[in-house]
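Based on what follows, work out the 3D shape:
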Amino acid sequence: MTALVHDAAAAPSMHNAQPWRFRYLRRSRTIELRADFERVMPHSDPDTRGLHLGCGAALLNLRVAVAHEGWCPETRLLPDLSDRALLAGVRLTGSGSRESDLGALYPAIHRRHSSRSPFEETVIPEAVRGALADAARLEGAMLTFPTSWHLQEVLELVRQGEARNITDRGSDQDLAQWTRAGTPSAHTTDDGVPDYAFGPRKRGGKAPVRDFAGSRQVAGRDSADFERTPQLALVSTLYDRPEDWLRAGQALERVLLLATIEGLSSSFATQPLEWTDLRWPLRDPVSGTGYTQMIIRLGYGPQGPGAPRRPVSQVLDIQP
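Below you'll find the model as predicted:
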């Protein structure tokens, strides 16, 4: 159980808040995934959509790890609606899982890191894009690659979101709480985004890379030119309920793990998703339907450093 939860907790989450807990019930051989609402961001994520996405990503990692061990992860989302914190249950059943293909993603779990460094201008092959879209579809979500004017619209919405966040006191408070810069604890903390993971300050280019330093100066931090033509992907769902957020989180992580295996690096652009009026225009302009849950930046470049993780002892409870 310790090893499985260690793998699950390698998932990405907003500002690396790691808003999850796990409970193993020996009698039913079930691992419960529970939300840790003490790690919610009241200003940037007031409806806990981002929390659900992060927990969904951890759930996908858990399923991958279980399948890798030869078990079948029988998964139920929101199994008890009277318990708001209980997001999913994963029961370990016999071998011969119909999800055995998940096990192939296991080597990427601890290799996947958010990379806030410049990527190459090399275009991602269509075959790889198609495989990533198929991965999202298997989890009940859609993955699309905006191009032309839609790509420019997405980039403009990211810029608007970033501009608002800079001047919004609440967003600044969330960022200050979950970033570690310029203090001795920056390299010893077990959550949040440490300054060594900020990446270089953007000097030029159009890549939507969040500057976690904000107005603070980080000693020894370089500047760099980023991609002129960033390659973005949108994760979307037909509906916008907590169960859809969990599905989107699982789709997001499945895409990221496959991307890692394909030699791609990734990071996120959540700025416009934190503002209701900016999130809606991100949707597919052709169909006009669906809800965008995440913007992924993909490309060929450095994998990025590993972000800290809380010890398993802090997030796992084992019961009879």
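
alpha carbons only for contacts and neighbour counts from here, please
Noted.

just the strands in the stretch 201-320 of the chain please.
For the stretch 201-320 of the chain, applying DSSP state E, counting those that start in this stretch gives strands covering 201-204, 223-225, 231-237, 265-268, 291-299, 316-319.

Checking my notes, residue 156 in a helix, right?
Yes: judged by DSSP: H, G, I helix; E, B strand; the rest coil, residue 156 forms part of a helix.

That one and residue 289, how far apart?
Between residue 156 and residue 289 the computed distance is 20 Å (Cα to Cα, to the nearest Å).

and the strands of the stretch 201-320 of the chain as CSV, adding mean neighbour count and distance to residue 82?
Below are the strands of the stretch 201-320 of the chain laid out as CSV (neighbours: other Cα atoms under 10 Å; distance: least, Cα to Cα, whole Å):
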stretch, mean neighbour count, distance to residue 82
strand 201-204, 16, 46
strand 223-225, 14, 50
strand 231-237, 24, 24
strand 265-268, 23, 33
strand 291-299, 24, 25
strand 316-319, 14, 20
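
Ok, which of the ones you listed comes nearest residue 274?
Nearest of the strands of the stretch 201-320 of the chain to residue 274, taken as Cα to Cα: strand 291-299 at 10.3 Å.

That closest one vs strand 231-237, what angle?
The directions of strand 291-299 and strand 231-237 differ by 150 degrees, with axes from the mean of the first three to the mean of the last three Cα atoms, to 10 degrees as the criterion.

Which elements pack onto the helix or strand where residue 127 lies?
Residue 127 belongs to helix 126-138 when assigned by DSSP states H and E. Under the contact criterion of 3 or more Cα pairs under 8 Å, 6 or more residues apart in numbering; DSSP states H and E, helix 126-138 touches strand 142-144, helix 242-261.

now the shortest one: how far from the chain's centre is it?
This means strand 142-144. 15 Å (Cα atoms, centre = their mean, to the nearest Å).

Same check on stretch 90-104?
23 Å.

what comes up buried for that stretch?
90-93, 97, 99-100, 102-103 (16 or more other Cα atoms under 10 Å).

which ones are touching the residue lying closest to residue 142 once chain neighbours are set aside?
Distance criterion Cα to Cα, 6 or more residues apart in numbering; nearest residue to residue 142, sequence neighbours excluded, is residue 236 at 5.1 Å. For residue 236, the contact set (Cα atoms under 8 Å, 6 or more residues apart in numbering) comprises 141-143, 248, 283, 290-294.

The structure of the following sequence is requested for comparison with the preceding one:
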Amino acid sequence: MKTGVMPVGHLSESQMRSVLLAATAPPPLRRGRPWRFQCTPDAVELYADSLSTGTDSDQRERMLDCGAALLNLRLAIKAQSSHADTRLFPTADRPDLLAVVRPNGYETIAPVDRELVAAIAGRQSNRRPFTAAVVPDAVRRQLRRAAEVERAWLATITDDQVPQLRDIMHRTELPPATPGPGGGSDLDIEPGRLVVVIGSLHDTALGRLQAGQALQRVLLTAAAAGLSAALSSQVMAVPAARRELRQLLGGGLWPQVMLRLGHGTAVASPTQTQLEDVVISDEHPFGR
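Got it, this is the predicted structure:
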């Protein structure tokens, strides 16, 4: 067993502490953090908890959050001027080992990625009502490209599709997600507002992990552009409703999460996670 934060590759212990603090930003969907990092002399390993337990919706959200943490980890390593050599599901007999990331050589971080790193600490889901201000087409293109970079896709709900989407959401017969300060709910969508769905080519653990990385890159891109984001999980929690949403979007790809994006009032910054809660060590093992 390795002992918590330690030098990894050519990154020092202090650099790794900075990397892991960025990687442990609050996940998009779940209040807990269903993953742990383990440092080895040459890599950071990402593990997930009990992927075989819970409903399919629980497993999907868990994998999306793990993907979001992985994207943060990769970006934070780049911020240390290092290439993040990443392998997903590197061992067939260890499904809980989701990724191995090796700081390998030196790489100058691109300006766009540096902006995303700066947005990690303050990114927070915002369930307050958004204004009617339009999201510029240039920003919409950036959001779509952010998903594509991570081998996922982003579909925009058109005004013509809004009534069908609202009907699907009403028929899930689930209470809206708990609103944050100022109200708002999963059904707070109107024509002219930006509602997007992030999905994957395959509805597999790998596809969901890639979609989680895409989700976080989209959220950080939105935050860097001054946008607020509210995540909706209501439709995805009911298999029949998720299938209807898939057909609404063309039937070819699998929706994984839906977002409302726009201009909203500020919300409180998230609470920083303690590293010992998310880094495997002798004192803090992670049951697998």
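
Once they're superposed, what TM-score comes out?
Here the TM-score for the pair of chains, by TM-score structural alignment, normalised by the length of the second structure, is 0.84; 266 aligned residues with a Cα RMSD of 2.6 Å.

follow-up on the earlier one: so what corresponds to the residue nearest to residue 142 of the first structure in the second structure?
Taking TM-score structural alignment, residue 236 of the first structure has residue 199 as its aligned residue in the second structure.

repeat for residue 75 of the first structure
Residue 75 of the first structure maps onto residue 86 in the second structure, by TM-score structural alignment.

pretty sure that match is in a strand, no?
Yes: Residue 86 of the second structure: assigned to a strand according to three-state DSSP.

ok so, going back, in JSON lines: the strands of the stretch 201-320 of the first structure, plus distance to residue 151 of the first structure.
As requested, the strands of the stretch 201-320 of the first structure are exported to JSON lines (distance: least, Cα to Cα, whole Å):
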{"stretch": "strand 201-204", "distance to residue 151 of the first structure": "18"}
{"stretch": "strand 223-225", "distance to residue 151 of the first structure": "19"}
{"stretch": "strand 231-237", "distance to residue 151 of the first structure": "8"}
{"stretch": "strand 265-268", "distance to residue 151 of the first structure": "15"}
{"stretch": "strand 291-299", "distance to residue 151 of the first structure": "11"}
{"stretch": "strand 316-319", "distance to residue 151 of the first structure": "41"}
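
Quick check: nearest residue in space to the aligned partner of residue 253 of the second structure in the first structure, chain neighbours excluded?
Aligning on TM-score structural alignment places residue 253 of the second structure opposite residue 290 in the first structure. In space, residue 290 of the first structure comes closest to residue 238 once its chain neighbours are excluded; the distance is 4.2 Å by Cα to Cα, 6+ apart.

Verify the stated contact: that neighbour with residue 291.
Yes: contact criterion Cα atoms under 8 Å: residue 238 of the first structure and residue 291 qualify, at 6.2 Å.

what about stretch 100-119 of the second structure, how long is it end to end?
In terms of Cα to Cα, the two terminal residues of stretch 100-119 of the second structure are separated by 24 Å.

rewinding a little: what number of residues lie near the match of residue 253 of the second structure?
Other residues lying near residue 290 of the first structure total 18 when counted by other Cα atoms under 10 Å.

Surely it is in contact with residue 280?
No: with contacts defined as Cα under 8 Å, residue 290 of the first structure does not count as touching residue 280, sitting 9.2 Å away.

rewinding a little: can you list the helices and strands packed on helix 126-138 of the first structure in CSV and add mean neighbour count and distance to residue 227 of the first structure?
Formatted as CSV, these follow (neighbours: other Cα under 10 Å; distance: least, Cα to Cα, whole Å):
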stretch, mean neighbour count, distance to residue 227 of the first structure
strand 142-144, 23, 19
helix 242-261, 26, 18
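
So which of these is nearest residue 70 of the first structure?
Judging those by Cα to Cα, what sits closest to residue 70 of the first structure is helix 242-261, at 18.4 Å.

tell me the angle the closest one makes with strand 231-237.
Using the same axes, to 10 degrees: helix 242-261 of the first structure against strand 231-237 is 150 degrees.

ok, now which ones touch residue 152 of the second structure?
198-201, 207, 210-211, 214.

residue in the first structure matching it?
Structural alignment (TM-score structural alignment) places residue 152 of the second structure against residue 141 in the first structure.

Name the nearest residue to residue 197 of the second structure, ignoring sequence neighbours.
Nearest to residue 197 of the second structure is residue 258, by Cα to Cα, 6+ apart, at 4.3 Å.

cool, and residue 91 of the first structure?
Nearest in space to residue 91 of the first structure, with sequence neighbours left out and distances taken as Cα to Cα, 6+ apart, is residue 30 at 4.1 Å.

For the one you found, give me its contacts.
Going by Cα under 8 Å, 6+ apart, residue 30 of the first structure touches 24, 89-92.

ok, now residue 104 of the first structure?
Neighbours of residue 104 of the first structure in contact, by Cα under 8 Å, 6+ apart: residue 68.

Which secondary structure element is home to residue 65 of the second structure?
Counting by DSSP H and E, the element that carries residue 65 of the second structure is helix 56-79.

For that helix, name the packing helices and strands.
Against helix 56-79 of the second structure (3+ Cα pairs under 8 Å, 6+ apart) you get helix 13-23, strand 44-48, strand 82-88, strand 97-106, helix 111-120, helix 205-224.

Please work out the angle formed by the directions of it and helix 111-120.
Orientation of helix 56-79 of the second structure against helix 111-120 (the same axes, to 10 degrees) gives an angle of 120 degrees.

sorry, back to before: how about the strands of the stretch 201-320 of the first structure, which one is nearest residue 42 of the first structure?
Closest among the strands of the stretch 201-320 of the first structure, using Cα to Cα: strand 291-299, at 17.9 Å.

and that closest one, how far out from the chain's middle?
9 Å.

still on that earlier bit, and the contacts of residue 152 of the second structure, which two are the farthest apart?
Farthest-apart pair in those is 201 and 214; separation 12.6 Å (Cα to Cα).

What lines up with the residue nearest to residue 91 of the first structure in the second structure?
For residue 30 of the first structure, the aligned residue in the second structure is residue 43 (criterion: TM-score structural alignment).

what does residue 268 of the first structure give?
Counting by TM-score structural alignment, residue 268 of the first structure lines up with residue 231 in the second structure.
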